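J.: Build me a model from this:
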Amino acid sequence: MVDSPAALSVEATAIPGLLVVRMPVHEDSRGWFKENWQREKMVAAGLPDFGPVQNNMSYNAHRGATRGIHTEPWDKLVSIAAGRVFAAWVDMREGPTFGATVHLELDPAVAVFVPRGVGNSYQALEDDTVYSYLVNAHWRPGIRYPALDLGDPTAAIPWPISLDEAEVSDKDRANPTLDAVEPVGPLKTLIIGATGQLGRALAAEFPQADLAGRRADEASGVLALDLTDDAALAAWPWSDYGLVVNAAAYTAVDDAETPDGRRSAWAANARGPATLAALSAEHGFTLVHYSSEYVFDGSRVHDESEPFSPLGVYGQSKAAGDLAVATANRHYLLRTSWVVGEGRNFVRTMLDLAGRKVSPSVVDDQVGRLTFAAELARATRHLVDTGASYGTYNVSNGGAATSWADVAGRIFELAGRSASDVTPISTADYMQGKQAAPRPATSVLDLTKLESTGFEPVEADVALVDYCRAALQISE
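T.: Below is the predicted model of the structure:
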């Protein structure tokens, strides 16, 4: 008889991320039945939604068959289909718990979630034991990973059957001891579009990340990666990454209305994200992508549930990209507005005009909030680090909504000019005689969902003051 718990439960262990799953097993005279993997129930109980793609079974003919300690580069749920095993795990990840060990007996009522970087091993306690691995990456030839001597004195695993008497492969008997093992490093972060305003802010927020752009830049360490180049995509080591942040985008709103611009907008804003979503599904990395309030018609304050209603080609291409990204199981889609970072942008243009004694006309019937690239990068870090639920989040700086004319007036004040030197003008009058894409009148994003994760947006005016002061000091 199996000692089965009455209800499914998940328990933490001394190794971070290594979780013991106790599951009900239903028995009668014919045998037993269990739900070995039940995503909805197990995730609700506390198991990571790790996205398994392959199930392996290991048959052990004789009591004493011993396998491991192997540190394959994927997460796995290990369980018993028949018999019993003594199982042991050693943390092989770099960090303070390197070398920590956990061991316990597994029968059909007990499973264990093993995170990437933790060595896995077991010893059959009965003949005809069947051991199951449910993993979230496909096995492929040539994969290399650390292994550890089953008898390592530091791990000191108390094998019930002496290793001298156990059935162990020659390969496993030749594994190194812990002092000779190179710890497993964390999966890396990749920032795509690293040379843009947002990309530079993300690089500062994730200083250890790999950087990629359409063109290589040796001075800044940016590697070339073209998301439309199938050969380049196939050669890229996607399995090395746990997080891919896509800051690449076509943002020339007016040019997107032209034949060439339309093609470029759809390639960058729709095809690129769709490609990354497919790669996320294949390789299991978390995908972060950035969207725009231009996916809406600007008729109201926008929350995450609003259906798409884009006014122009740019918004249409961004909406298509949003739909593609949403197909990735592990994704954060950050919708933002009025982004300001390093390089050419509205704030720097106004500072330049103020310094040159120019008095511009600025539209006063488009309302929203500025989003400083550093704030958007900070929100990205927050969502990833806190493990917030995957999905769509509105992100901008906080505070009251303002018009572009209000922002320009405030910039002029900070530059030592009068706000009255900025002349308010309607969008219709400003665009008269120009080939321009339609703009949403309301770009205000509801930040309730983001704030519910514990993120507190910096007020837009506070960030604007800091940005202008820094820019003015540089120009001086």
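J.: Could you use CA atoms for every contact and neighbour count after this?
T.: Noted.
J.: How far away from the center of its chain is the helix or strand that contains A111?
T.: Taking DSSP states H and E as the criterion, A111 maps to strand 110-114. Here strand 110-114 is found 24 Å from its chain centre; the criterion is CA atoms, centre = their mean, to the nearest Å.
J.: In the next helix-or-strand element following it, which residues are buried?
T.: Past strand 110-114, further along toward the C-terminus, the next helix or strand under DSSP H and E is strand 118-124. Within strand 118-124, the residues that count as buried by 16 or more other CA atoms under 10 Å are V118, G119, N120, S121, Y122, Q123, A124.
J.: what residues are up against W266?
T.: S317, K318 (CA atoms under 8 Å, 6 or more residues apart in numbering).
J.: that's a helix at it, yeah?
T.: Yes - W266 forms part of a helix when assessed by DSSP: H, G, I helix; E, B strand; the rest coil.
J.: Buried residues in the strand holding A111, which are they?
T.: Those would be V110, A111, V112, F113, V114, for strand 110-114 by 16+ other CA under 10 Å.
J.: Do a quick rundown of the strands in the stretch 201-350 of the chain.
T.: Here the stretch 201-350 of the chain has its strands, by DSSP state E, counting those that start in this stretch, at 210-213, 222-224, 241-246, 286-292, 331-336, 339-340.
J.: next up, for comparison:
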Amino acid sequence: MTEYGKVLRANASPIPGLTVWELPVHGDNRGWFKENWQREKMVAAGLPDFAPVQNNVSFNDAVGTTRGIHAEPWDKFVSVATGRIFGAWVDLRAGATFGATFTAELDPSRAVFVPRGVGNAFQTLEPNTAYTYLVNDHWTPDAQYASVNLADETVAIDWPIPLERAELSAKDRAHPRLADVTPIPPRKTLVLGAGGQLGQALRDVYADVPHVEYANRSEFDLIATDLDSLRRWRDYDTIINAAAYTAVDAAETPQGRTAAWAANVTGIAALARLATRYGLTLVHISSDYVFDGTSEQPYLEDDPIAPLGVYGQTKAAGDQIVATVPRHYIVRTSWVIGDGKNFVRTMLSLAERGINPSVVDDQRGRLTFTSDLARAIRHLLDTAAAYGTYNVTGAGAVTTWADIARQVFTLAGYDPERVTGVTTHEYFTSAKGPIAPRPACSVLDLARIEAAGFSPSLADEILADYVHTEVNAAQHKSLRGI
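T.: Predicted coordinates for the structure are as follows:
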């Protein structure tokens, strides 16, 4: 029976993400009224902001009409308009809860939110029953659907009206047993820029996750006019954009400026529109170059930005665009070292060849290894940390580039005194072509990422491991005569 005067609240179920909602129904001598779905109130009470695109109504005139068990690749919010139904749900998603079941009665004062991939079935308990359901995608033949037989012995639903006396369709009677059902996979994650240094690190950190896809620029061009057509985006949950224009000095040239704005702003705007339209989480990599480097303290995530050069300006513009996406992580980092050409490998090469380098000693910061950066990204996504901006660098003491060069020389067994410290101005005095201004302070405060449960590696320790690995690999190659 419909209950009046309930307080809006959600009740959890044994199936993750499936919640039963108690709805306030207001009645008098004329009948009753309820807010069937009220986005602001329900989201505040814990309902996912699932962005419905279609409202359907199902009418059943006879008691015992039974439909299901069907799982679709979308979320739905089901509420009874009149009558009463017995609901049964079976988790058909791949994972540890595959096959989990839950049942409950629904009436106008009780609704249910059914997440993507959970099979649902309804049996009417009163004549002239009608229920409505909001869904956040349209039916399409190329999506993956799943069904399980209403009489499956493993699921073992205790139907109020035995199925032999119920009204079923021939199709529902013929659905497969649970053992023969192909589970619905999780929504996918797409990593862009998969061939770069961070992209390679993300491949390593997600090596155990089969639903992560990777794309290089040749496979996924952010400047393409129609990103919508490149994927069936309702099957995706997250885009990690590890692609960017990072040639800091070349960005100061006319051609480089155009390329930097195209990749770091125009492309990001296209991704932001896509993520907003399909409710995707967008992970965006930011840079210390969005600051002017004049701070005496480590930069906080919400400190005012003031980029000095074109590269920093494009990264700052990209940050502002991504911040408009409802589900976003802006991961701000600095002094990145990954698998490929980088500062540490350059210093090792100079040391081995007997060259004594002059290295800048008036820029302060901390190294960030792509392995740590990739680990932080996965942590934010796996723990569903609050959306927003997070600084991620190595932890420990603040250093200069000259300090790091001396550490590299020492760790590799060379005399660190061979490294001469010079100012940024001195270093670039003889440079040919435009040189981008560098922030003198690139130190980022790590309190927020640490409060989210992530512990950045100590930069000195990971540098030592990195150098020893590089030296051992070089020695191995030498022994083999490579």
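J.: hang on, the earlier thing: okay, the strands of the stretch 201-350 of structure 1 in a markdown table with distance to L370 of structure 1 and mean neighbour count next?
T.: Shown next, in a markdown table, are those (distance: least, CA to CA, whole Å; neighbours: other CA atoms under 10 Å):
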| stretch | distance to L370 of structure 1 | mean neighbour count |
| --- | --- | --- |
| strand 210-213 | 25 | 22 |
| strand 222-224 | 28 | 18 |
| strand 241-246 | 20 | 21 |
| strand 286-292 | 12 | 25 |
| strand 331-336 | 9 | 24 |
| strand 339-340 | 6 | 22 |
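J.: Need the ones you listed in TSV (columns: distance to S359 of structure 1).
T.: Output for the strands of the stretch 201-350 of structure 1, formatted as TSV (distance: least, CA to CA, whole Å):
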stretch	distance to S359 of structure 1
strand 210-213	37
strand 222-224	39
strand 241-246	37
strand 286-292	29
strand 331-336	29
strand 339-340	21
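J.: and the gap between the residue nearest to the spatial centre of structure 1 and D421 of structure 1?
T.: Nearest residue to the geometric centre of structure 1 (CA atoms, centre = their mean): T286, 3.3 Å. From T286 of structure 1 across to D421 of structure 1, the span is 47 Å (CA to CA, to the nearest Å).
J.: swap in L8 of structure 1?
T.: From L8 of structure 1 to D421 of structure 1 the distance is 68 Å (CA to CA).
J.: before we move on, what about T251 of structure 1?
T.: For T251 of structure 1 relative to D421 of structure 1 (CA to CA), the value is 29 Å.
J.: circling back to that earlier point, so which of the strands of the stretch 201-350 of structure 1 comes closest to R348 of structure 1?
T.: Relative to R348 of structure 1, the nearest member of those by CA to CA is strand 339-340, separated by 8.9 Å.
J.: With structure 2 overlaid, how far apart is that closest one on average?
T.: Strand 339-340 of structure 1 differs from its equivalent in structure 2 by a mean of 0.6 Å after superposition (mean CA distance after the TM-score superposition for structure 1).
J.: start and end residues in structure 2 for that strand, please.
T.: Matched against structure 2 by TM-score structural alignment, strand 339-340 of structure 1 falls on residues 336-337.
J.: Could you list the buried residues of stretch 13-30 of structure 1?
T.: In stretch 13-30 of structure 1, counting by 16+ other CA under 10 Å, buried: I15, G17, L18, L19, V20, V21, R22, M23, P24, V25.
J.: With secondary structure and distance to A201 of structure 1 added, can I get these in a markdown table?
T.: As requested, those are exported to a markdown table (DSSP: H, G, I helix; E, B strand; the rest coil; distance: CA to CA, whole Å):
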| residue | secondary structure | distance to A201 of structure 1 |
| --- | --- | --- |
| I15 | coil | 34 |
| G17 | coil | 30 |
| L18 | coil | 34 |
| L19 | strand | 36 |
| V20 | strand | 39 |
| V21 | strand | 41 |
| R22 | strand | 44 |
| M23 | coil | 45 |
| P24 | coil | 49 |
| V25 | coil | 51 |
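J.: Pick out the most distant pair among those.
T.: Top of the distance list for the buried residues of stretch 13-30 of structure 1 (CA to CA): I15 and V25, 26.2 Å.
J.: before we move on, back to that, tell me which residue of structure 2 lines up with the residue nearest to the centre of structure 1.
T.: In structure 2, T286 of structure 1 lines up with T281, judged by TM-score structural alignment.
J.: Quick check, its match in contact with W233.
T.: No - here T281 of structure 2 lies out of contact with W233, judged by CA atoms under 8 Å, at a distance of 11.6 Å.
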